[in-house]
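K.L.:
Just to be clear, the model below is a prediction. Sequence and coordinates:
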Amino acid sequence: MTDRTHGARLLPWAGPDGKRCYLVTDGTGYLSRLADDIESVQLGMAAELLGHAADMLADRRVTTGQLRYLLARMSEALTDVHRIAESRGARLPATDGAHLGTAGDAVL
């Protein structure tokens, strides 16, 4: 059997006192699947907020209080999305950088 452990995974939720939670696993266990499901929900909620924000910004009757509430929810969603991106980026295979271009180049 091969060892599939890729290091610690940053989980999509905070631990006690708001500290980061990590999971060391092969990526196939219950907590890994739970983390995948929670990330999916968080990304879906962020997408819905973007749509809601577009609607609110197009409505001239929106109040300052409504915009502040939206901004607070979007800040929470951006925090979640940032954590997901950081977690997924950390799990990408390492590269030697030889194929990377210079600033302004697209890397595919």
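P.N.:
Good, I have the coordinates. Numbers count the residues shown, from 1 in each chain.
K.L.:
only C-alpha atoms for contact and neighbour calcs from this point on.
P.N.:
Fine.
K.L.:
the residue most distant from the middle of the chain, which is it?
P.N.:
Arg61 (31.9 Å; Cα atoms, centre = their mean).
K.L.:
Please point out which parts of the longest helix anywhere in the chain sit buried.
P.N.:
As assigned by DSSP state H, the longest helix anywhere in the chain is helix 30-58. For helix 30-58, the buried set under the neighbour-count rule, 16 or more other Cα atoms under 10 Å, comprises 32, 35-36, 38-39, 42-43, 45-46, 49, 53, 56.
K.L.:
Just give me the closest of those to Asp80.
P.N.:
In terms of Cα to Cα, no member of the buried residues of helix 30-58 lies closer to Asp80 than Gln42, at 6.6 Å.
K.L.:
separation between the closest one and Arg83?
P.N.:
Distance of Gln42 to Arg83, computed by Cα to Cα, to the nearest Å: 10 Å.
K.L.:
Second structure follows, compare the two:
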Amino acid sequence: MTPNNELRLLPWSGPDGKPCFLSSDDDNSLLSRLADNAEENQLGSGAAVLAHALEALTDADADPDELRLLATDLTRALQDAIRVATSRGRRLPYPARRAPEGHGPRVPAPPG
């Protein structure tokens, strides 16, 4: 099971749009690997949409309908990235999740 006995937020929603969770002691289970692959695909797709957006924003003659579609794709990619980050963040060891507001995870001081 994930650290702190938390359920894993899966990178897809149920038919009603509600989040899906996984309870497993095996991070290498079939469903865990499927979720890992889905997350990687979502992040890869997001990177591709971002690259397309960077190109489109430099085109002064970009079609408004194409830009609207691009905004929709960027929104979906951002939602996916936030879901992946949330899922992975919940699986971090407990102390790293309690960083002060506005700061990154706590990193232990180097030995010595």
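P.N.:
Right, received. Where do you want to start? Everything quoted here is computed from the prediction, not taken from an experiment.
K.L.:
Among the buried residues of helix 30-58 of structure 1, which pair sits farthest apart?
P.N.:
Across these (Cα to Cα), the longest gap, 35.9 Å, separates Ser32 and Met56.
K.L.:
just so I have it, where are all the helices in structure 1?
P.N.:
30-58, 64-90.
K.L.:
okay if I get those as a markdown table plus distance to Val107 of structure 1?
P.N.:
Listed next are the helices of structure 1 as a markdown table, based on distance: least, Cα to Cα, whole Å:
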| stretch | distance to Val107 of structure 1 |
| --- | --- |
| helix 30-58 | 24 |
| helix 64-90 | 15 |
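K.L.:
quick one, which of the ones you listed is nearest to Ala14 of structure 1?
P.N.:
Nearest of the helices of structure 1 (Cα to Cα): helix 64-90, 10.0 Å.
K.L.:
Average offset of the strand ranked longest in structure 2 relative to structure 1?
P.N.:
Assignment by DSSP state E gives strand 8-13 as the longest strand of structure 2. By mean Cα distance after the TM-score superposition for structure 1, the fitted strand 8-13 of structure 2 averages 0.2 Å away from its aligned residues in structure 1.
K.L.:
so what's Arg91 of structure 1 up against?
P.N.:
Counting by Cα atoms under 8 Å, 6 or more residues apart in numbering, Arg91 of structure 1 touches 6-7, 9.
K.L.:
neighbours of the nearest residue to Arg83 of structure 2 once chain neighbours are set aside, just the number please.
P.N.:
Sequence neighbours aside, Pro11 is the residue nearest to Arg83 of structure 2 in space, at 6.5 Å (criterion: Cα to Cα, 6 or more residues apart in numbering). Using other Cα atoms under 10 Å, Pro11 of structure 2 has 23 other residues around it.
K.L.:
Now do the contacts for Pro11 of structure 2.
P.N.:
By Cα under 8 Å, 6+ apart, the neighbours of Pro11 of structure 2 are 20, 35, 38-39, 80, 83-84, 87.
K.L.:
And the residue nearest the centre of structure 2?
P.N.:
Short answer for structure 2 (Cα atoms, centre = their mean): Val84, at 2.0 Å.
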